[in-house]
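Novice: Sequence first, then the predicted structure, then my questions.
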Amino acid sequence: MAAGVPGPVDDGDNKGSLRAALNGLTTRGRSFLAAGVAAAVCAYVLGQGDLLRVGLLLAVLPLVCVTVLCRTHYRVAGSRRLAPSRVPTGAEARVHLRMDNLSRLPTGLLMLQDQVPYVLGPRPRFVLDRVEAGGKREVSYRVRSDLRGRYPLGPLQLRLSDPFGMCELTRSFSAYDTLVVIPRTEALPTLRLAGEASGYGEGRQRSLALAGEDDIIPRGYRHGDDLRRVHWRSTARYGELMVRREEQPQRARCTVLLDTRRIAYRGAGPDSAFEWAVSAAASSLVHMLERGFAVRLLTDDGSSVPGEGSDGFAGATQGSADSAGLMMDTLAVVDHSDGGGLSRAYDVLRGGNEGLLLAFFGDLDQEQTAVAARMRQRSGAAVAFVLDSEDWVRGGDRDDVSPAPDDDRLRLLREAGWTAVAVPAGAEFSRLWQQAGRQDSGPHPAAAGGTTGFSGGWS
């Protein structure tokens, strides 16, 4: 939400304003002027005094309107408000416009027009009647897009007109707003992970609320500490109040990997395989943040959304809503990459234990399948949703969402310890999410020494 800067719609210097006003003559004004000149010429040739007076009247009327409109000083402030400023694809947002007359004179007829990208709908235009001195007018319109992106709204244009419609002047405000259209998300059921049921991890490594290694050495009492934490033996030893250090559970981590390679997807549009992968990744991010995980969004080129830590994870200190908004803003504009492999993402992931890994892959050849298989960390769970873009281009030939027979890609991923799920055309991600849980509850060919990705099914 942003407000336009109040600005005058008066003339500036007289010469430039008069020239602009003459250029702003409407079809009616130009017709009157041309008819008046023609009548005056005919009256001079024919010697008709009455026709000359009519011609002068026709020619002078638009010029008088131009002069009056040019010398009338209006000060009008415009503002715009989006509700909301971030919407999912296919949803509507309402844009509220407000005009305030800051001058001491009432305005004439005003035409209000906002600049809107074509993808959001037709350009809105409003006709405002006379606005009294100090008065205001409020109007609104709706915008909607089926495509993700960041769309500028504005600048707001105000068109002034004289009562006879002979001349129109257009003034623009400098302020504009941005509508962010994010991917549509689906509500997902809660998944209980091995040792990570609450998102904070049962049996995980723990870290101190302050700094340093966990030990039994107490620290000095600080204002606000609970007196029940006082360590009396150390207090007697050091001669001052000492309290026990308390542990704070380390937040479970989740990395969402989105394959954006151009060669991995075919087709385009809201129903394409790539848009499905983006929407599914957004649903996963929101779900894991709501569960209390520290989440990182990673793409195939190794770039991630900046978090509050150097490792790129968000949500550890930020609120889940702020973290989700940051992720969604990134997914709103994510596009295909020109890379041909997943090696950069693998280099990022192999740096350490990243906890849960959720991956959304496009077409994988044998080489990239091997790279993806190595991404799975032995100490963390890994779930892969693999799309077949050719099947998406054909539109699929099945009504259900059951996967096609396992191919070599899924087999290699499962042998490496992944929970791999094929994504048929038009599948609902929430159903595939449940299918991944059911698949993992059965026999799982995890890698030697590894752990199965899921346990306990769904709650």
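Specialist: That came in fine, so what should we check first?
Novice: From now on I want contacts and neighbour counts done on CA atoms only, so please keep to that.
Specialist: Will do.
Novice: ok so residue 354 is a strand residue?
Specialist: No - membership of residue 354 in a strand is not supported by DSSP: H, G, I helix; E, B strand; the rest coil, which gives coil.
Novice: so how far is residue 257 from it?
Specialist: 12 Å (CA to CA, to the nearest Å).
Novice: Residue 346 too?
Specialist: 10 Å.
Novice: quick one, which of those two is more surrounded?
Specialist: residue 257 (22 against 19; other CA atoms under 10 Å).
Novice: Please identify the helix or strand for that one.
Specialist: strand 253-258 (DSSP states H and E).
Novice: by contact count, what packs against that strand?
Specialist: Judged by 3 or more CA pairs under 8 Å, 6 or more residues apart in numbering; DSSP states H and E, the packing partners of strand 253-258 are helix 273-290, strand 294-299, strand 356-361.
Novice: Second structure for comparison follows:
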Amino acid sequence: MNRWPLTLRGTGAVVLGVLCFVLAHEFVVTELIYVSVLLLTAVAASIVTLYVVRRSETVTRSFHPDVATTGQDVRVHARVQIRSPLPVAQGAWRDALAPGMDAEAHGRFPATASGMGIASRGVDLEYDLTPGRRGIHPVGPLTVTSTDPFGFARRRTTVGEPSLLTVAPQAVELGALSELPGEAGGSMHSTTNQLGQGADNLIPRHYVPGDSMRRIHWRASAHRDELMVRQEEQETTPEAVVVLDCSAARWSEEAMRAPGEDAGFEAAVTACVSAAARLVREGYRVTVIDLDGSELAEPIDGGDAAGVDRLLTSFARVTAVRRSADPTPLVRLFAGVQTGPLVVVTGVFDGTDADALAALPHHSALPLLLVVAPRADALARAAATGWRTASIPPGSDLAAAWAGAVDRGGRRVGV
């Protein structure tokens, strides 16, 4: 509500009414008293229609898409329901936005017709919003400034509560891992290599009492002249691991406060989800973990596009955490284990860190190290131990850095 409820026109009417009243007594002009009373009564009636007559407003918002990514346009639709026995004149509206939201969230609020009794009338408002920061951001509340039909009085009301918009990190399209065929590659590669061998991957074996008759392999039985049954070939799903180092020591203080505050950490988050999305498309079952081995999201099966969407949504809230940056737990996790691609994304990285991770490349079919802020010769030392390295500072071309690291000559990237 405004401290002064009158518009410029209403203020002028009050001033003119008072002036007419004074002049009527000064010059004994009775007609001016009528003018004065008329103006002041009109202004008072205008205030009554806005502030005394009961009126309620509610707002519901919807977003398309429901979950946005940074830099992606979002269509915001607000439905305002007005319950009032009197018409509502044209006014103005404005939706409150969090920092980092780019939108023209304001406009003219249309007039609504009068109704008999208290009737409900709806007003639809729409605008485009471009979120610039990852996180869970409030949109609203809606502020409506309305005037009476004469334009003498105004009333500013806050309508409804803010609606929360989830802004996920943007996943950059990364190049394929074409150099990893067969067992070293994902299931997408394996499927291609198995063409002509049958889709069911079945191996016949000798019949054992108790086997179901439905499992009898009649062709093999006829060929060997004894009962054979189908036995499913045991296959292992190729796996990949993506590590996002959330240790506060790797980032600035802003990275712990809220998503979107530290440009370096945002570059790392984008690299992490982009790498995970690429590996899922390659057919790997992808696990995303922190440096201490704790899972940052549910594992995603190969080819599961919906799983990638869930990963992006869950990463809307990820921030740096205050804990040790010692990679020893990660090294222990892979001791005696062989895995597919291993992607480590970290921030500040020096020679000591390179030495601490030296044992990991030998446990991975494709060890990738993506560093936001490398120090001195840290990437060269890491590359010497088997890592394929790339520097990915904020604003860099992530796709090009990824391609250079994946390439067999990628160890020289960013060194």
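Specialist: Cool, the structure landed. Please read these numbers as outputs of a predicted model, since none were measured by experiment.
Novice: quick one: TM-score?
Specialist: Once superposed, the chains reach a TM-score of 0.72 (TM-score structural alignment, normalised by the length of structure 2), with 379 aligned residues with a CA RMSD of 4.4 Å.
Novice: for structure 1, what's the longest helix?
Specialist: Using DSSP state H, we find that the single longest helix of structure 1 is helix 49-71.
Novice: Quick check: it compared with structure 2, mean distance?
Specialist: Compared with structure 2 after fitting, helix 49-71 of structure 1 deviates on average by 2.5 Å (mean CA distance after the TM-score superposition for structure 1).
Novice: Mind listing what's buried along that helix?
Specialist: Buried residues in helix 49-71 of structure 1, counted by 16 or more other CA atoms under 10 Å: 51-52, 54-63, 65-67, 69-70.
Novice: Using TSV, lay out the helices and strands packed on strand 253-258 of structure 1 together with mean neighbour count and distance to residue 177 of structure 1.
Specialist: Shown next, in TSV, are those (neighbours: other CA atoms under 10 Å; distance: least, CA to CA, whole Å):
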stretch	mean neighbour count	distance to residue 177 of structure 1
helix 273-290	24	24
strand 294-299	26	26
strand 356-361	24	33
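Novice: With distance to residue 313 of structure 1 added, can I get the ones you listed in a markdown table?
Specialist: A markdown table is the format used below for those (distance: least, CA to CA, whole Å):
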| stretch | distance to residue 313 of structure 1 |
| --- | --- |
| helix 273-290 | 11 |
| strand 294-299 | 5 |
| strand 356-361 | 12 |
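Novice: For residue 91 of structure 1, find the nearest of these.
Specialist: For these, proximity to residue 91 of structure 1 was assessed by CA to CA; helix 273-290 is nearest, at 14.3 Å.
Novice: The closest one to strand 253-258, inter-axis angle?
Specialist: Using axes from the mean of the first three to the mean of the last three CA atoms, to 10 degrees, the inter-axis angle of helix 273-290 of structure 1 relative to strand 253-258 is 170 degrees.
Novice: compared with structure 2, how much does helix 273-290 of structure 1 deviate?
Specialist: Helix 273-290 of structure 1 sits 2.2 Å off on average (mean CA distance after the TM-score superposition for structure 1).
Novice: Need the contact partners of that helix.
Specialist: 183-188, 254, 256-258, 260, 265-269, 294-295, 297, 315, 320, 323-324, 327-328, 331, 358, 360-362, 387-389, 392, 425, 429 (CA atoms under 8 Å, 6 or more residues apart in numbering).
Novice: Tell me which residue lies nearest the centroid of structure 2.
Specialist: Per CA atoms, centre = their mean, the C-alpha nearest to the average position across structure 2 is that of residue 168, at 1.4 Å.
Novice: Tell me which stretches of the stretch 1-150 of structure 2 form strands.
Specialist: 56-64, 67-69, 74-84, 91-97, 101-103, 106-109, 119-131, 135-147 (DSSP state E, counting those that start in this stretch).
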